[in-house]
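**Q** Predicted model and sequence below, questions to follow.
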Amino acid sequence: MTGVLELYRQKVADGFLTADPAQEAVLEEFARIRAALHEAPKRGLFRKAPEPPRGLYLWGGVGRGKSMLMDLFAATLEVPCRRVHFHAFMQEVQAGLAEARAAGKDDAIGPVADRIIDAVRCLAFDEMQITDIADAMIVGRLFQKLFDGGVVVVTTSNRVPGDLYKDGLNRQLFLPFIELLNERMVVRELTSPTDYRQDRLAGEQVYFSPIDSDAREAVDAIWRDLAGGGGEPLVLRVKGRDVELPAFSNGVARGRFYELCGKPLGPADYLAVAEAVRVLILEDIPQLGRSNFNEARRFVTLIDALYEAKVRLICTAAAVPEMLYVEGEGSFEFERTASRLREMQSEGWGG
């Protein structure tokens, strides 16, 4: 099968990708891991299987191509590999732990780790980040078992390992996990100066009003371009409850206004959304006022979280920002939100 470097260069030659020296340099790490994984285990009566290769922790700014490189890597593997968003993986792990505890297991992490070790030789994560204390308290033991079981972990992140779970509750208990990552994985920064995701949106309309067939077709086209269409639900675990983004792919999430603002969500939930996605497509924002004051208040909180995290927003709305909320309690305060919505439409915003 074609190697990851060869596949990258072929896509450049075919015009699907733009050659980027920073990306190509990082691909050498992916090629190293792929070669080691594909070596036949040299077992014998008195010889153990070779040590698995060190994994890769690839971090850097948004839109630099980290997920794209991971896709190329996973596409060239001929060993069992699981490609999954880190939040979704931890959601599955927490469900597995609950199941093991219900079955009376003294050490719930053991059977969960064993199941993963039996299924894959490589875990390829998107967006490693820890925001939930329940995850923070178990990742160290879980990953130690996975590494000891020969699983190779490759992950992307927007931050260095030392900044994971920064300022989190009981963070001192989390620090051994950071040491484990640095020991068992090669940490590389993707230093490309180009934000390819921003480039693809440069000069494009991102706020569509009114909500009509033209707006929906335009948003569908943006979704296909940025996320490849399709997508899977992404469930974020926040303070013991689930926040679901209906469709997620390649750092891009898509949902409707009432799916994010019609539910009793709060600042912590929207901060988790802003942490997990780099682009949010929010559809069907209605006229706001007295009749949907609670939804409007949540919308303000959501926009604040997205704005502070520099998440790119693409939306369909019933009116232009200044006319979304024109009457009722809170209409004056909404002027700041309208201003932010307007700023978030500007070319180059969010870089």
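**A** Happy to help now that I have it. Numbering: from 1, shown residues only.
**Q** going forward, measure contacts between C-alpha atoms and count neighbours the same way
**A** Will do.
**Q** Contact partners for the nearest residue to Pro161 once chain neighbours are set aside?
**A** Excluding the flanking residues, the one nearest Pro161 by CA to CA, 6 or more residues apart in numbering is Ile178, at 5.9 Å. The contact partners of Ile178, by CA atoms under 8 Å, 6 or more residues apart in numbering, come to Pro161, Gly162, Leu164.
**Q** export those to JSON lines and tack on secondary structure?
**A** As requested, those are arranged in JSON lines below (DSSP: H, G, I helix; E, B strand; the rest coil):
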{"residue": "Pro161", "secondary structure": "helix"}
{"residue": "Gly162", "secondary structure": "helix"}
{"residue": "Leu164", "secondary structure": "coil"}
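**Q** just the buried members of these?
**A** Neighbour counting by 16 or more other CA atoms under 10 Å classes Pro161, Leu164 among the contacts of Ile178 as buried.
**Q** is it possible to export the contacts of Ile178 to CSV including distance to Phe293?
**A** Compiled in CSV, the contacts of Ile178 are given as follows (distance: CA to CA, whole Å):
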residue, distance to Phe293
Pro161, 41
Gly162, 41
Leu164, 36
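**Q** What helices and strands are in contact with the helix or strand hosting Phe147?
**A** Assigned by DSSP states H and E, Phe147 falls within helix 139-148. In terms of contact count using 3 or more CA pairs under 8 Å, 6 or more residues apart in numbering; DSSP states H and E, helix 139-148 is assigned the packing partners helix 109-119, helix 175-184.
**Q** Buried residues, that helix. List them.
**A** Within helix 139-148, the residues scored as buried using 16+ other CA under 10 Å are Val139, Gly140, Leu142, Phe143, Gln144, Lys145, Leu146, Phe147.
**Q** Likewise for stretch 105-119?
**A** Ala108, Ile109, Gly110, Val112, Ala113, Ile116, Ile117.
**Q** and which of the residues you listed is nearest Glu39?
**A** Closest to Glu39 out of these is Ile117 (18.1 Å), distances taken as CA to CA.
**Q** and that closest one, what does it touch?
**A** By CA under 8 Å, 6+ apart, the contact list for Ile117 reads Leu146, Gly149, Gly150, Val151.
**Q** Structure two is appended below for comparative analysis:
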Amino acid sequence: MSETLPAYYARLVAEGRLEADPVQESALPEFERIRAELAKPRRGGLFRKAPPPPKGLYLWGGVGRGKSMLMDLFVETLEVPARRVHFHAFMQEVQSGVHMERQRGREDPIAPVARRVSDQVKVFAFDEMQITDIADAMIVGRLFEKLFDAGCVVVTTSNRVPDDLYKDGLNRELFLPFIAVLKENMEVRELKAARDYRQDRLAGRQVYFSPNDAAAREQIEEVWQKLSDGREETLELNVKGRVLTLPRFSSGVARASFYDLCGRMLGPADYLKLADTVRVLILEDVPRLGRQNFNEAKRFVTLVDALYEAGTQLVMSAAAEPDYLYVEGAGAFEFERTASRLMEMRSAEWAEEE
């Protein structure tokens, strides 16, 4: 695509596919700077070095402000090979590669992994950079140094300013050089949009559907399409050496079934990681709970607690209203608190406050 990013954005607004936002428009020149530089011939001559790659971009700001959408538009306008990937998914891939290289006896397992990923593309677009895992924190600095040394350009979105990455993490002093590397190789810009477009799309919408029938499934699908814009990927989260797979994920919104999250041997650490990663969870097909699925019910209670404490928006389809989901058997009394939280989380006031 030879169109500039501001021109592309303006065309989408004119076609009614986007709503003009002055704050979003103010971020376009930084993306366009990178796109225009990458569009120039980069080969050096016999006695001349190739020009250095442009500095990347670290775009941070609140949830639902349009950061991921702007990055997607940027990738669409590029004329060079680029890879757009959620940061957690990329780090999961890197961790697997490092583990494989260690098994091969590599003294420096990060180098061949960085070489493989940098040979494939020269522009990395990472969505939602956040670092909560010590395993990621201990390798991300050297990994990015090698990516930058290979001439790669990195563009990333985040909900946190760089100085708050891995905040209060174990051995954080070993992580601090990575923040310096980011600032040296990337322009840092805040997207200060006042509107949360993701919440706007949920504003006034029903978020709890019961009974779980064809009508509920149709409405859930409509919510998913609204929030995902038709884009989705699989996200794998590393939790203490285990992998938690979210089968459908798009820009902070995850969609999973009750069985995906409560029918498997998952625990509090898994749900805390999930709640820390996603901003909206669409949970489908929650059955009636009782003695016949006691273990699944306990996991469901733990999941709801994690989502509630993290302020994660829950969109859910269930066999019954919260007060009638768990009416008999051990645990029914304790479930009253969960039912109360579900009632609160479906209210417009809770969503706006969170």
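**A** Yep, it's here. The structure displayed is predicted, hence computed values, not measured ones.
**Q** still on that earlier bit, so which residues make contact with the helix holding Phe147 of the first structure?
**A** Helix 139-148 of the first structure is contacted by residues 109-110, 113-114, 116-117, 152-153, 174, 176-177, 180, 184 when judged by CA under 8 Å, 6+ apart.
**Q** average offset between the helix or strand following that helix and the second structure?
**A** For helix 139-148 of the first structure, the following helix or strand on the C-terminal side (DSSP H and E) is strand 152-157. The superposed strand 152-157 of the first structure is, by mean CA distance after the TM-score superposition for the first structure, a mean 0.7 Å from where its aligned residues fall in the second structure.
**Q** Test my guess that Tyr57 of the first structure contacts Arg188.
**A** Yes - if you go by CA atoms under 8 Å, Tyr57 of the first structure and Arg188 touch, sitting 6.2 Å apart.
**Q** More neighbours: those two, which one.
**A** Comparing Tyr57 of the first structure with Arg188 by other CA atoms under 10 Å, the one with more neighbours is Tyr57, at 23 against 16.
**Q** mean per-residue distance, the helix or strand that contains Asp214 of the first structure to the second structure?
**A** Assessed by DSSP H and E, Asp214 of the first structure sits inside helix 213-227. Compared with the second structure after fitting, helix 213-227 of the first structure has a mean deviation of 1.0 Å; criterion: mean CA distance after the TM-score superposition for the first structure.
**Q** Now do that helix: which elements does it pack against?
**A** Using 3+ CA pairs under 8 Å, 6+ apart: helix 213-227 of the first structure touches strand 312-317.
**Q** Just want the angle from the helix or strand that the strand it packs on is followed by to strand 312-317.
**A** Scanning forward in sequence from strand 312-317 of the first structure by DSSP H and E, the next helix or strand is helix 334-343. Here the directions of helix 334-343 of the first structure and strand 312-317 differ by 110 degrees (axes from the mean of the first three to the mean of the last three CA atoms, to 10 degrees).
**Q** Helix 334-343 of the first structure: how far from the chain's middle?
**A** 26 Å (CA atoms, centre = their mean, to the nearest Å).
**Q** quick one, longest strand in the second structure?
**A** strand 242-250 (DSSP state E).
**Q** contacting residues for Met1 of the first structure?
**A** Thr76.
**Q** For the residue most central in space within the second structure, which non-adjacent residue is spatially closest?
**A** Against the mean C-alpha coordinate of the second structure, by CA atoms, centre = their mean, the closest residue is Gly252 at 4.2 Å. Spatial nearest neighbour of Gly252 of the second structure, excluding adjacent residues (CA to CA, 6+ apart): Val278 at 4.7 Å.
**Q** now swap in Ala202 of the first structure and tell me
**A** Nearest to Ala202 of the first structure is Glu347, by CA to CA, 6+ apart, at 5.8 Å.
**Q** Burial check on Tyr8 of the first structure, number of neighbours?
**A** 23.
**Q** Tell me which residues touch it, please.
**A** By CA under 8 Å, 6+ apart, Tyr8 of the first structure lies in contact with Leu17, Leu72.
**Q** Could you confirm it falls within a strand?
**A** No - Tyr8 of the first structure is assigned helix when assessed by three-state DSSP, not a strand.
**Q** any idea which element Glu190 of the second structure lies in?
**A** Using DSSP H and E, Glu190 of the second structure falls within strand 186-191.
**Q** how close does that strand sit to the first structure?
**A** Averaged out, strand 186-191 of the second structure is 1.1 Å away (mean CA distance after the TM-score superposition for the first structure).
**Q** related to what we said a few turns ago, tell me the one of the contacts of Ile117 of the first structure nearest Val84 of the first structure?
**A** Val151 (14.7 Å).
**Q** Spatially nearest residue to the closest one, not counting backbone neighbours?
**A** Arg121 (4.8 Å).
**Q** coming back round to it: how near is the residue nearest to Pro161 of the first structure to Met323 of the first structure?
**A** 48 Å (CA to CA, to the nearest Å).
**Q** what does Phe143 of the first structure give?
**A** Distance of Phe143 of the first structure to Met323 of the first structure, given as CA to CA: 50 Å.
**Q** likewise Glu283 of the first structure?
**A** 17 Å.
**Q** which of these two has more neighbours?
**A** More crowded of Glu283 of the first structure and Met323, by other CA under 10 Å: Glu283, with 23 against 14.
**Q** what's near enough to touch the more buried one?
**A** Going by CA under 8 Å, 6+ apart, the list of residues near Glu283 of the first structure reads Arg254, Gly255, Arg256, Phe257, Cys315, Thr316, Ala317.
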